[in-house]
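> After the sequence you'll find the predicted model.
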Amino acid sequence: MVLSDTSKGDIGWKKWLVAGWAFMECLFFAGLLYGWASINFVLKSEGIYADLCEDTVNSSFLTYSVNNSESSVVNVVMLNATTTSSNMSEVSAKKQPCKPQDSKMALCFTVGSAMFCIGCAVLGYIHFRFGTRVTRLISFTMFVSGTLMMAFISKENPWLMFPGLSLMGTGGLPILVTNTQVSNLFLAGSSSVVGLLCGGFDMSSAVMLIVKIAYENGFSRMNMFIIITVMHSLFLVSTFFFLPKDFISKPVVKQGMESEIPEDGEAGIELLKQNNQTGEGTAAKTELPSLLSCLKQTKFITHVIWLCILQLRFYYILGTLNPYLNRILDGDEKQVSYFTDICFYIMMGGLLTSFLSGIVYDSQKRVFSDGKSQMYREIMPAVLPLALASALSVLLSILVLIPVTEVLYLTFIVMTVYRSFLYSLGAAFLSAIFPSEYFGMLYGIMIVCAGIFSILQYAFFSWAEAYPEAPLHANIFLLCLVLFSFVHPLYLWITCWKEEKKFKVN
């Protein structure tokens, strides 16, 4: 094994190899679920669930052919051909919206995102109970099953997209969860490493954009998903050769003891090598708080509520992106395709924005490093980044209320930055505040709560279809809802200052 080297307790450049490989896994496989808008476009172009749409022209033609003579049918066919020829440009440019088809697609994403979150909790427990390797092998099996189902979706078997999307998404998230522990190899800038991995997770939605572009250039969806399935076998390299069987434990750093930490930032390397050699969870006999005590902490509860609200906002706009673009662009299919591509081109910048959120978090750690209380030093750095994420959610909610084509570019930019801050900070906060052994469980519980809450997106989608002004009303309601997310950073700020004042008084 690459990391089982025992040369003087220092693996040097190998930690960068592990981090780089972890990033590539997140980039290509972890978050394919979030490329739903691109694959949604492909599936609708292939006519998946198109049988639910009303075709008034064909219905009229069939009725006429049944009730008239053979010669009349020929005349109708000629007339229909002439009409089709004269109106071809208009028909190709615009498509009438099909609400039953859109509803089915929205339901698929709702089910997929909910199973994604529930699966995260289950696999989080498996990660906590059985370690990294078992979790990744289960993840591998689920992901491969999902991508194969996505490959074989057809008009005869459209239902495959429901389990396919769910398994592909659920099998992808453990890639991020199991790789997050790599940040423990870096004493300095650990939050930036988490942000980088989350950036790869964000950018992985661009894989579905590649599938869409390939489809438009003559490649079949089936072949593209089979290629993804085959490439995923590289996932096993890290599973068996890079990562430990169990965990990479977080190094213990006490105030005033920094001089005992190696200057090269290799804290945790010896733990990793002992994990690889013995399979034990930690080399240091440190007593961990109970998992239940972590779950009961108010800062964990408010963090979960914060993620629930902001993820619902993100899921709703992502799941309804295609109908939203059709509404803004008056059903112009070419423009819808163009802006769908633009959206995911911009979202590929998630690497930079996720890394930015990690930099902001780490810079705040330096600002508050001289605090007297441990709570002030550990939690206060999260206040500004969390508040920025809430502010971006408010800005995004305002932008989607503006039905102007030019504003779409800014909407996609804000959407990209917002998503990066949301998921990077969601993971980085847990990684920084709680023991790394509990990360999988805590992250899974947080995500499953957010997933259950995000099922409301389907209710919002149904509301948006109810009457012409409904999309506006639904988005205004969501704007009011995301304002409540500021409670989390405000609570942390008040709590930290109260704790710090106690030390200053003493």
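Done, it's in. Numbering: from 1, shown residues only.
> Please count neighbours and contacts with C-alpha atoms only from this point.
OK.
> Show residues contacting the helix or strand where residue 377 lies.
Taking DSSP states H and E as the criterion, residue 377 maps to helix 374-379. Residues from elsewhere that reach helix 374-379 (C-alpha atoms under 8 Å, 6 or more residues apart in numbering): 365, 368-371, 432-433, 492, 496-497, 499-500.
> adding another structure so you can compare the two:
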Amino acid sequence: MANMGKKDALAIGTSLLECVLFSGVIIGWPNLQQVLLNLSYFASSCSRGSPVNWTLNFNSSVNGSANIVCSGQQEAFNLVFTLSVSALSLAAFPLGHILDKYGTWVMRSIATTLYSAAYISIACMTPETSWILYPSMISISVAGLALLISNFQLSALTGSCRSVYVTLANGMYDASSLVYLLVKQAHEGGLSLRTIFFAMAGLTLFPWLRTFLVMPRMMARSKKQKRLDSISKDVLIASSDHPAVKQNTEGLSQCLRTVTLWTNVFHFSITNLQMGFYVGTLVSWLDEFLSSAAVESYTNIFGVMLIGGAVVAPLNGLLTDGITNYYKRKIDCKKARTHRGLCVSATLTSLLGIALAASAVCRQVLTSFILLVIYRSFIAGGNASFMALTFPQKHFGKLYGICQTIAGLVALLQYVLFKVAVQSGFVSVHAAMLVTCTLTLLHPYIVYKRSCRYHEVVAENNNN
């Protein structure tokens, strides 16, 4: 990173601020949901035929009145979040394809347009037009992911600190929950939702400026990669046995035949489902055993604690890089060392998921908040690091997109799980997630075995 140019340094620095302001605002959904509930959005879901499950929502700081919230209204909000998270993941593959084929400027222009349109739509929305929330939140989620993916490629400029940057960017993604917490506080302070979201639409000027002033037109490339690109085709063919060249010429079909890619997809899909279910149903879960005043207080605490993801996220990258560097003197094969670091990261992610499910079953609210903050950072950072470190950068967008797309389809189960939780209670669903998360330990085991295999092959070649 010492040889980094001023423009590259500015791109990396401003990317972290962009991640905080835009990339992961959907994570702060419980706080926005509280505001919309108090304004009676989706209240029409409580008309005739609505389920007979009612709760009391008290909002003394805004109007001093109590709002009756039915389960039909809560289901509508849960469906907004479920569709938004699923759309986020399902859009990853086409976004990755756009990035790989058309470049950074095109993808970011699409993302920022979606963001601006979504915020203006929410600003113009009323309780009678609550349906606008569906396309708006989906657009915000998809646009946020597009900006995050466009920033991930900047890891190529950070040299040996790639994992640290990727996980730090994901930590800033978690800190985006602060945005809707501030929206909630501003609304309680007297500002109208219309004013707040028009102001947020104005903030989208920032990603527009970043796109054309500091971001690469196509893809970010380090000086080493630029030198490699300048080598003639004949030299590449003649040097095809060189590891650096091999990694850059590895085909997409070969990547898709890698077993660890699919175990990573399984690992990410299950952990992402659990995380999404927990965040999306947080208010309903707390309503099950706490007073409405306590729920209001805990959602504020949750929004603040998620900011801790910015601190926790780099630990995953430091751990991965630390384990990899630890084996430098013991293992000659770079792939084997890298897989050891990824194995430890994936193992901790699975264990955190098991611990989160257990704390939710026992209704340990603050403990589950702390675990969720760490867990969320490890899920996103671990998946991105796995893709960035295991496969050639030229396929990162497509492979990351495939993983996110499958995870998005699995995430649609959140709404089904919510319906089950309403009927059978949240304890039973969290208990089932505990068992399911245990199965994700299969991925780090296979990654470890692959690491051992790489080490054995290199050792045999050296002996020969």
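Now that the structure is in, tell me what you want to look at. Note that this is a predicted model, so its numbers are computed, not measured.
> Please state their TM-score.
Here the superposed chains carry a TM-score of 0.88, computed using TM-score structural alignment, normalised by the length of the second structure; 433 aligned residues with a C-alpha RMSD of 2.3 Å.
> sorry, back to before: mind putting the contacts of helix 374-379 of the first structure into TSV with secondary structure and distance to residue 426 of the first structure?
Listed next are the contacts of helix 374-379 of the first structure as TSV, based on DSSP: H, G, I helix; E, B strand; the rest coil; distance: C-alpha to C-alpha, whole Å:
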residue	secondary structure	distance to residue 426 of the first structure
365	helix	16
368	coil	20
369	coil	21
370	coil	25
371	coil	24
432	helix	11
433	helix	11
492	helix	15
496	helix	19
497	helix	22
499	helix	24
500	helix	25
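> And the residues you listed, which of them are buried?
By neighbour count, with 16 or more other C-alpha atoms under 10 Å, the contacts of helix 374-379 of the first structure hold 365, 369, 371, 432-433, 492, 496, 500 as buried.
> Quick check: residue 221 of the first structure touching residue 211?
Yes. Using C-alpha atoms under 8 Å, residue 221 of the first structure makes contact with residue 211 at a distance of 6.8 Å.
> what does stretch 190-202 of the first structure rub up against?
Contacts of stretch 190-202 of the first structure (C-alpha under 8 Å, 6+ apart): 19, 22-31, 34, 176, 179-180, 183-184, 347-348, 350-359, 361-362, 419-420, 423-425, 427-428, 432.
> Read off where it ends up in the second structure.
Here stretch 190-202 of the first structure aligns to the second structure at residues 162-174, judged by TM-score structural alignment.
> once aligned to the first structure, how far is the matching stretch on average?
Superposed on the first structure, stretch 162-174 of the second structure shows a mean distance to its aligned partners of 0.9 Å (mean C-alpha distance after the TM-score superposition for the first structure).
> Just the buried positions in that stretch, please.
For stretch 162-174 of the second structure, burial by neighbour count (16+ other C-alpha under 10 Å) applies to 162-174.
> can you check stretch 202-218 of the second structure too?
Judged by neighbour count (16+ other C-alpha under 10 Å), stretch 202-218 of the second structure contains these buried residues: 204, 207-208, 210-211, 214-216.
> Return the closest of the residues you listed with respect to residue 107 of the second structure.
Within those, distances to residue 107 of the second structure taken as C-alpha to C-alpha reach their minimum at residue 211, with 9.6 Å.
> which residue in the first structure lines up with the closest one?
Aligning on TM-score structural alignment places residue 211 of the second structure opposite residue 239 in the first structure.
> Thought residue 136 was touching that match, still the case?
Yes. Residue 239 of the first structure lies in contact with residue 136 (C-alpha under 8 Å); the separation is 6.7 Å.
> give me every residue that touches the corresponding residue of the first structure for residue 402 of the second structure.
Residue pairing (TM-score structural alignment): residue 402 of the second structure is matched to residue 445 of the first structure. By C-alpha under 8 Å, 6+ apart, residue 445 of the first structure lies in contact with 120-121, 124.
> mind listing what the residue nearest to the spatial centre of the second structure touches?
For the second structure, the residue nearest the mean C-alpha position is residue 380 (4.9 Å; C-alpha atoms, centre = their mean). If a contact means C-alpha under 8 Å, 6+ apart, then residue 380 of the second structure has 167, 170 as its contacts.
> What's the match for it in the first structure?
Alignment note (TM-score structural alignment): residue 380 of the second structure maps to residue 423 of the first structure.
> for the stretch 151-300 of the second structure, what spans make up the helices?
For the stretch 151-300 of the second structure, helices defined by DSSP state H, counting those that start in this stretch occupy the ranges 162-175, 177-188, 193-203, 205-213, 223-229, 233-238, 243-249, 252-256, 259-280, 282-287, 292-305.
> Sweet, I'm off.
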